[in-house]
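In: got a predicted structure here, sequence first:
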Amino acid sequence: MQLLLSMVLALLTVASSAMAQSPAADVVRDLAPSGMLRAAINFGNGVLAQKGEGGVPRGVSVDLATELARRLGVPVAFVPYEAAGKVFEGAKSGEWDIGFMAIEPVRAAEIAFTAPYVVIEGTYMVRQDSPFRDVDDVDKPGVKIAVGLGSAYDLYLTRTIQHAKILRVKTGGGTAMIEMFVGDHLDVAAGVRQQLDAYAKDHPEMRVMPGHFQEIAQAMGMPRVEGQKRDAGAKYLAAFVEEMKASGFVADALKRSGQVAQVAPPAAK
C-alpha cells in the first residue's frame, strides 16, 4: 500500500511538472506569435549580455530567454542591439517578442514590463583631478555630462538634472559615452557602474564615484500591441521572472557570465 501511494504521488508530481512546463496555447501565442521566441539582446549593457566566441550572445538575459523558450516549447532567436535606445526602437517596429530593459516611464508606454530581476547602479566617472567627490556635486551650471542616447540613465537624468548639460552620443555600444567623455574633454561620464569600473581599472587617470544617482531596475518585457491585451503572456512572463529569482537561476547566470549585480527582491504582492 505504501509503495502504491508513493507511485501515485510520483505520478502526480510528474504530471504537475509537465503542466508547469507546458503553458497554455494562449500564453505561447502571446509570447511567441510566430512560433519562435525572438529575444532582444542588448550588448550595450555588459551586465546583461556579452559577446562570446564568434560573437555568440551569452549572459543572464541570454540564459533567461533560452529557458523561457524551452518552457514554451519553441526555438529562440536572438535579436542583437548595441544600445538600450535601439532595443526600445525595435519594440515599436515589432522586431522582437521579449526584451531585457530598465523600467522607465517613457518605455512603459510601449512595453509591458515584469518586476525587475536585477538591480544595478547608475553612477558617474570623472578624472582623478576632478573636484567632484559625490554624485550630488555634479548638477551645477557649466558641467557637461556624457550619456548614451535613450539609456536608462539618460532618461532618468533628463528628468532630474536641473543645471548641468547632458550631451548624448547617438551611435556605438555601451561604452560610446566614455569615448565622447574622453574625446570631447567633458566633465563627467554617466553609466552603469560595472562598465565604468572596468574602464577605470585600465585607466588609472579616471575614478568612479562611490555613490549612485539611480538604482536601475532591469526587467523583462513585451512590446505593447495596439488592440491586443495579451494578458495570458504577460501573466506567465511575470511569474517566470519571479521563479527565476527565487530558484537562484538569475544569481547562477550572473555568476557564470562573470558579472556582479544584485538580484532584485520578490515582487510586491
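Out: Yes, it's here.
In: switch to C-alpha atoms for all contacts and neighbour counts from now on
Out: OK.
In: what is the burial count for Gly55?
Out: Per other C-alpha atoms under 10 Å, the neighbour tally for Gly55 reads 8.
In: which residues touch it?
Out: With contact set as C-alpha atoms under 8 Å, 6 or more residues apart in numbering, Gly55 has no partners.
In: and what of the one 4 residues further on?
Out: By C-alpha under 8 Å, 6+ apart, Gly59 lies in contact with 47-50, 253-254, 256-257.
In: Gln2 and Leu9, how far apart?
Out: 11 Å (C-alpha to C-alpha, to the nearest Å).
In: which one of these two is surrounded by more residues?
Out: Leu9 (12 against 7).
In: can you tell me the SS state at that one?
Out: helix (DSSP: H, G, I helix; E, B strand; the rest coil).
In: distance of it from Gly99?
Out: 38 Å.
In: do the same with Val106
Out: 16 Å.
In: higher neighbour count, these two?
Out: Gly99 (27 against 13).
In: got the residue ranges for the strands in the stretch 151-269 of the chain?
Out: Using DSSP state E, counting those that start in this stretch, the strands of the stretch 151-269 of the chain run over residues 165-169, 188-192, 206-208, 214-223, 262-263.
In: just to revisit the earlier point, which among the contacts of Gly59 end up buried?
Out: Neighbour-count burial (16 or more other C-alpha atoms under 10 Å) is assigned, among those, to 47-50, 253-254, 257.
In: which of these sit farthest apart?
Out: Greatest spacing in those, by C-alpha to C-alpha: Gln50 and Ala253 (12.2 Å).
In: try this one side by side with the last:
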Amino acid sequence: MKRRNAVLAVLGAMLGCGGEMDPGDGRTSTPRSARYVENAFAPNPQCTMPSTWDPAIGQPSAAALQQLAPTGTLRVAVYYGNQTIGVCTPNPGKGCTPAFDPQFGVLSGTAVDLACRLQAQLKIPLVFTGYPTIAALNVGFAADPWEIGFGYDPDFPTVPGSIVSHPYIGNDNTFLVPADSPFQSIADLDKPGVTIAVQSGNTPNLFMRANFHRPPAGPTLVELVTNSAPNDIFPLVKVGTCNTDLCKAAGYTGLHIDAAAGGRFGESSFVLTTYPAGRVLSPSLVLANLAP
C-alpha cells in the first residue's frame, strides 16, 4: 500500500483546473491536449465525457506513471453509496448489490468522468472496481486491487496507509427530521435521548463521532451499513422507528428515530418525492470535501 502514498499528489496535478485554447481552433475552448486524447479511450461505455475541460499538461514522467499505474493499467475504485461520487445502475436488476458485478452493473458519475479523462491523457487501459459501502471500499484498499479510490474526505481519513488528494467536489450534509419536530439547529440534535440514523462510515457519521457528545450526554447514532440512504436511512425518519432487516442485523430493532444525517440534496429530494411531512434543517452539519 505504500506506493499509493505518492500516487495522489501526481493525481492532483493531473486533474487540476486550467488549460489553454487550442491554437488550431479559436472558436472553441477545447484544450490543446484534446487533439491527441480524443480517440484514446479503450472501448468503455462509461467513458462518455468530452475533453472540453481537460487541463493542458504534459505527459507524466516514467516514475510518476509507475506510481499511478504500476501494472500498466489505471485501476480505479468508485464508492457508489453516495451519488455525488458515483452511481451504479443495475442491468437487468442486478450487478450493484450486495456487491459490484461488472458484467451487469454500470458505473457513472463524477468519479467515473474524472477517471476516464485521466485515462485518456495517460493513454493506458482503464479498469473500474465498484463498492456499495465505505466498509467494502476499505476492504478493497487492503486487498490491493487498485491504486486510486474515489470516496474519501481528507478531513476524516479512514484507511491506514492511504493519503487523500485535493477535493474535487463538496457535498453539504445536514439533518432530515419530521416537519413538526422541535429541532431547528444542529445543537438541538446533540442532546441526550435523541436518536440519529446515518450511513456507517460516511462524512456525517465520522463528523458526529468526532464532535458530538457521546451517550448518555449526547445522541445515540444508529449506524447502518448500506449503499443507499434514500432507501435505508431516510425512510426511518418517516416511519419513526428502526424496523427494517438492516436495523435487526445491526442490533437497533425498535429504536425510535428522531432524525437522519445525510446529504442535503438527497434529503431534499426525499422530502419532495416521498416524505412531504419531512423537513430538512437549514443549518449545515458538515461539508464533505470529496477527493480521490
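Out: Structure received. Computed from a prediction, not measured in an experiment: that's the story for all the values here.
In: about what we covered before: which of the contacts of Gly59 of structure 1 are also in contact in structure 2?
Out: Using both residues aligned by TM-score structural alignment, their matches' C-alpha atoms under 8 Å, structure 2 keeps these contacts from the contacts of Gly59 of structure 1: 47-50.
In: closest one of those to Arg207 of structure 1?
Out: Using C-alpha to C-alpha, these come closest to Arg207 of structure 1 at Val47, 19.5 Å.
In: which position in structure 2 aligns with the closest one?
Out: Alignment note (TM-score structural alignment): Val47 of structure 1 maps to Thr84 of structure 2.
In: in what helix or strand does Gln67 of structure 2 lie?
Out: helix 62-68 (DSSP states H and E).
In: what stretch of structure 1 does that helix fall on?
Out: Residue span in structure 1 matched to helix 62-68 of structure 2, by TM-score structural alignment: 25-31.
In: next, the mean deviation of the matching stretch compared to structure 2.
Out: By mean C-alpha distance after the TM-score superposition for structure 1, the fitted stretch 25-31 of structure 1 averages 1.4 Å away from its aligned residues in structure 2.
In: neighbouring contacts of that stretch?
Out: Contacts for stretch 25-31 of structure 1 (C-alpha under 8 Å, 6+ apart): 35, 37, 72, 97-98, 222, 230, 232-234, 236.
In: which ChimeraX command selects the buried ones in those residues?
Out: In ChimeraX, this line selects whichever of the contacts of stretch 25-31 of structure 1 come out buried by 16+ other C-alpha under 10 Å:
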select :37,72,97,98,222,230,232,233,234,236
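In: let me know the secondary structure of the residue mapped onto Ala111 of structure 2 from structure 1.
Out: By TM-score structural alignment, Ala111 of structure 2 lines up with Ser61 in structure 1. Under three-state DSSP, the three-state class of Ser61 of structure 1 is helix.
In: the residue nearest to Ser61 of structure 1 when sequence neighbours are not counted and Ala176 of structure 1: what is the separation?
Out: Once flanking residues are discounted, Ser61 of structure 1 sits nearest to Leu48: 5.5 Å by C-alpha to C-alpha, 6 or more residues apart in numbering. Leu48 of structure 1 sits 17 Å away from Ala176 of structure 1, going by C-alpha to C-alpha.
In: what strand or helix carries Lys191 of structure 2?
Out: Here Lys191 of structure 2 is assigned to no helix or strand, by DSSP H and E.
In: and the alignment partner in structure 1 of it, how far from Asp187 of structure 1?
Out: Aligned counterpart of Lys191 of structure 2 in structure 1: Lys140 (TM-score structural alignment). Distance, Lys140 of structure 1 to Asp187 of structure 1, by C-alpha to C-alpha: 11 Å.
In: out of the two, which sits in the more crowded spot?
Out: Asp187 (21 against 13).
In: now which residue in structure 2 aligns to the more buried one?
Out: Match for Asp187 of structure 1 (TM-score structural alignment): Asp258.
In: wait, its match sits on Gly193?
Out: No. The criterion here is C-alpha atoms under 8 Å, and Asp258 of structure 2 misses it with Gly193 at 9.4 Å.
In: how about the contacts made by the match of Val47 of structure 1?
Out: 109-110, 171.
In: and Thr174 of structure 2, by the same measure?
Out: With the criterion set at C-alpha under 8 Å, 6+ apart, Thr174 of structure 2 makes contact with 204, 261-264, 280-286.
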